[in-house]
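K.L.:
dropping a prediction and its sequence here:
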Amino acid sequence: MMSENYQPTDADAALFGNRFVTQEVPTREFPETGIPAEDAFRLVSEDLALEGDPARNLATFVTTWMEPQAQRIIATNLHRNFIDHAEYPRTAEIEQRCIRMLADLFHAPGETTGARTQGSSEAIMLGGLSLKWNWRKRREAAGASTSRPNLVFGGDVHVVWEKFCRYFDVEPRIVPLQPGKYTIGPADVQPHVDENTIGVAAVLGTTFTGHKDDIVGINDLLLRIKHERGLDVPLHVDAASGGFVWPFLYPDSKWDFRLEQVRSINVSGHKFGLVYPGIGWLIFREKADLAKDLVFEENYLGKTDSTFTLNFSTGSSMVLAQYYNFVRYGRAGYTYIMQNMQTNARVLAEKLDAMGLFEIIGRNEEQLPLVAFRLADDTNYDEFDIAWQLAAERGWMVPAYTMPPNAQEVTIMRALAKETLSREHVDTLARDIEEACSTLAKKGGAHESERNKIITGPGH
């Protein structure tokens, strides 16, 4: 039996664990002294052991796995500051290669420009600013007021669009959704467009159901408005999720620069671009679509450089990892990966449909590789209960959430067929969902406070 006065040695700690096994970890006060590197590593690692398993997080669109070679590139370039183009010109060149490749993927008609961003959120902020600056320039040239800019988009957008409007003083004209109608089209947009509209934002692959707005129809509406009313209203496509899906699963579907009014596109490299967070891209149809006043020429460390960004210092790793993926996979590789994900999503949809419990949302439409579903009939439990049961008993993170207005009475679940989700995982998930429903049917729904510990929304 160990004596109460026993004092462990450093050798004991190395063998049996660090001092935080029995002591509280620092949480509020800045530590007076440091600890050995191994102890710090154990402390952080043991804390993270309580997290959920990313492989079973079917809520997030963000990449949770990359090849070992890509991870090596990331690890060996974390210290390289991306914004220092004078010191790291090859990294800057690789960024431009990615921009040119994306412009080609999105069918840009000629020479164009763009920017690497921290994610689609920054890309949307920058794209929205360019819409506003160009609108203001057009209004000033016509001798008209620039005091009341507005932006038109649907309730199916990411919250960052509302943030843009609030941060940069633009009136949001939000088209509400309706039960059974979770995207928008030209008839929804038309009443909101006027001479103060800086642009219309359409979504390619919503976070709610994975579908796209009627981008072709909205483009045709804006062309008609241009010809009939003389208003040149640009269309921005928020392709945060869909920009790396539609070119490979639906290559003949027109949503990009093949449509005349599409002037800018954002896409998240850290979603279906298959790169760890955070990396996003903003691509313009042509150079004139980037407002010149937003580009800063600066003399830094002996070199004049042009910057179009809200952020400055950040690691180079994710830009390099994006280029790695482009040359590693190419069109054929991305197509193969997306088709595998789509196949597993369809299998899961078929299994859920066969249970007779669920309504599958828009399964025959162009869609991200996911399954959006809801309970088909009234039961003594709801979608939030299913999500709670799956998380508590099986560790699956399958979100349940209500839709935006005016469809807020509709509750949906969504399971993303991730790259690492195998057919065996799909079969297991389907069985676990069926068993969760069977358990809930017997005991009833979970207590509200218990559900709220698990459910956080549709995920990003």
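P.N.:
That came through, no problem. Residues are numbered from 1 along each chain as shown.
K.L.:
CA atoms for contacts and neighbours, from now on please.
P.N.:
Fine.
K.L.:
surely Arg173 forms part of a strand?
P.N.:
Yes - assignment of Arg173 by DSSP: H, G, I helix; E, B strand; the rest coil places it within a strand.
K.L.:
residue contacts, the nearest residue in space to it that is not next to it in sequence?
P.N.:
Closest residue to Arg173 apart from its sequence neighbours, by CA to CA, 6 or more residues apart in numbering: Val152 at 4.7 Å. Neighbour list for Val152: 172-175, 189, 192-193, 197, 199-201 [criterion: CA atoms under 8 Å, 6 or more residues apart in numbering].
K.L.:
so how far is Ile184 from Val152?
P.N.:
11 Å (CA to CA, to the nearest Å).
K.L.:
equivalent analysis for Ser438, please.
P.N.:
Applying CA to CA, the value for Ser438 to Ile184 is 36 Å.
K.L.:
comparison target, given below:
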Amino acid sequence: MSGNSNFDDLFAMHQLDRPAPAAAFPAGAMPPDLAYEIVHGELLLDGVSRTNLATFCTTLVDDQSKRLMLENLDKNIVDKDEYPQTAEIERRCVHMIADLWHAPDPATTPGTSTTGSSEAAILGGLAAKFRWRARGGSGVPNLVAGPVQVCWEKFARYFDVELRQVPLRGDRYDLHPDDLAQYCDENTIMVVATMGQTFTGLYEDVAGICAALDELQASTGLDIPVHVDAASGGFLAPFTAPDVEWDFRLPRVRSINASGHKTGLAPLGCGWAIWRDTAALPRELIFDVDYLGGSMATFNLNFSRPGGQAIVQYYEFIRLGRTGYDRLQSMLYRVAQHLGAGLVKLGGFELIHDGDPARGVTAVSWRLTEPTDFNLYDLSERLRARGWLIAAYPLPAGRQDETIMRAVIRRGFTRDMADLLLADTERALEGLRKHPVAVSLTRAEVGGFTHSARPAVAAVPTIAQAQDTAVSELEHTVVSGVEHTVDSEPGTKG
């Protein structure tokens, strides 16, 4: 009997008497239940996505969304001839988003779904480069931006565009309109304005940026378009800050990218690129492909990808509507404001973004305001011990000596959870004040994070030191002042 595998416990099977395959392709097979348990068991070491306040991405989907994803797992969204209704649903989403963003004619507005806002941003950048070239542009093209998500660095490097990133100065956290004149010239293909900066969560002044470019055109003749990176704010501002003008209401805005899988509430793997009109999307970027018996237009960087994400995006649009999105996002802003007020009450913190819907996304960002024997990286590590994943990182060029923290409030994060986080933060602060961290972590040890200057006074490992590598496992990490996101997607957009 004991030799019969039918009577063996799953965890007594001989395949578990050796390390899991890692460096070489396995020679033999194993039962699917056993393979599942190996993978499942390893993934228990990941952080809990619901308490990951570093990511902007959706971490909670309902049962209906899961069913739609599963039912459409095998549909390739690019096979429009084979899956015409999936193509129709994608088309509906494009026009709904165009309407949301005040496109002149939503029914004819060009756009596409993407794997995330990073792909969408790159498509927007390519369109701007092609328009510049069609106008007779020569030399090295450039784009002007403030603190941006790493996807823009990738776009600039991969497509031979100079990224003119305006450094921060004074008390500024983002790109200001009065910075533009000295950075723009005849080779500027566009200015990127950000609705929901990854570092602080703040909105940039898109209307002010457009007005400054209007003045620049009046004085120099340079007609420079604006692309709005609305990875996080594109599905917030229309509902909770409708009077803030940032979209196609501004004639200079030619294209917008956004993450459906962030505040759009779709599952991971959903982004959107929308152009103002057909004139803003050069025809050379669109490919007519004969595929599986039909002809289809495509202008994505990716080809084969699942259709479930766009399908669930449509489900969320029709399930919630404007009223539902407004109600949900407004609730999240109230939670963010409650968290921000609680942090201020703890003392020693200054808020950068307090969760005001007119100023930024559903997030809170803050910095220390008084000298301490610890810093925000230490606090981040202590909070991780309780399961909270909250990013701490230096600001971009111009203010890299300053460190801040940011917590993103998403669907599923309630006021009760905010109170739990505040209580854990208070306990962490008490512990750090009573038992200062003995060992400073180096930049290399924390995968690119930088501690503020503090001498290493002991070689004895501490709790914080034992957790140092865990910091770099956050979905959003910051290297050299630029945030990298797993879904990048951007933050990020991903």
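P.N.:
Nice, I can see it. Source: prediction; values computed, not measured.
K.L.:
about what we covered before: which of the contacts of Val152 of structure 1 sits closest to Ile412 of structure 1?
P.N.:
Val175 (19.8 Å; CA to CA).
K.L.:
and that closest one? What does it align with in structure 2?
P.N.:
Residue correspondence to structure 2 (TM-score structural alignment): Val175 of structure 1 is matched to Val166.
K.L.:
isn't its match right up against His176?
P.N.:
No - between Val166 of structure 2 and His176 there is no contact under CA atoms under 8 Å: 9.1 Å.
K.L.:
that's a strand at the residue nearest to Arg173 of structure 1, yeah?
P.N.:
Yes - the assignment for Val152 of structure 1 by three-state DSSP puts it in a strand.
K.L.:
need the counterpart of Leu348 of structure 1 in structure 2.
P.N.:
The alignment partner of Leu348 of structure 1 in structure 2, by TM-score structural alignment, is Leu339.
K.L.:
excluding its backbone neighbours, what's nearest that match?
P.N.:
Using CA to CA, 6+ apart and skipping residues adjacent in sequence, the residue nearest Leu339 of structure 2 is Ala418, 5.8 Å away.
K.L.:
count of neighbours near the one you found?
P.N.:
Using other CA atoms under 10 Å, Ala418 of structure 2 is surrounded by 18 other residues.
K.L.:
likewise the one 5 residues further on?
P.N.:
Applying the criterion other CA under 10 Å, we find 15 residues in the vicinity of Ala423 of structure 2.
K.L.:
assign the equivalent of it over in structure 1 to helix, strand or coil.
P.N.:
Taking TM-score structural alignment, the alignment pairs Ala423 of structure 2 with Arg431 from structure 1. Recorded secondary structure, Arg431 of structure 1: helix (three-state DSSP).
K.L.:
report the separation between Arg431 of structure 1 and Arg19 of structure 1.
P.N.:
Applying CA to CA to Arg431 of structure 1 and Arg19 of structure 1 gives a distance of 43 Å.
K.L.:
for the stretch 301-450 of structure 2, which segments count as strands?
P.N.:
349-353, 363-368, 391-394, 403-408 (DSSP state E, counting those that start in this stretch).
K.L.:
and Leu44 of structure 2, which of the ones you listed is closest to it?
P.N.:
strand 391-394 (20.9 Å).
K.L.:
tell me, the closest one lands on which residues of structure 1?
P.N.:
Against structure 1, the aligned range for strand 391-394 of structure 2 is residues 399-402 (TM-score structural alignment).
K.L.:
chain center to that stretch: distance?
P.N.:
Stretch 399-402 of structure 1 has its average C-alpha position 17 Å from the chain's average C-alpha position, going by CA atoms, centre = their mean, to the nearest Å.
K.L.:
what's in contact with it?
P.N.:
Outside stretch 399-402 of structure 1, the residues that touch it by CA under 8 Å, 6+ apart are 58-59, 383-384, 387, 408-415, 455-459.
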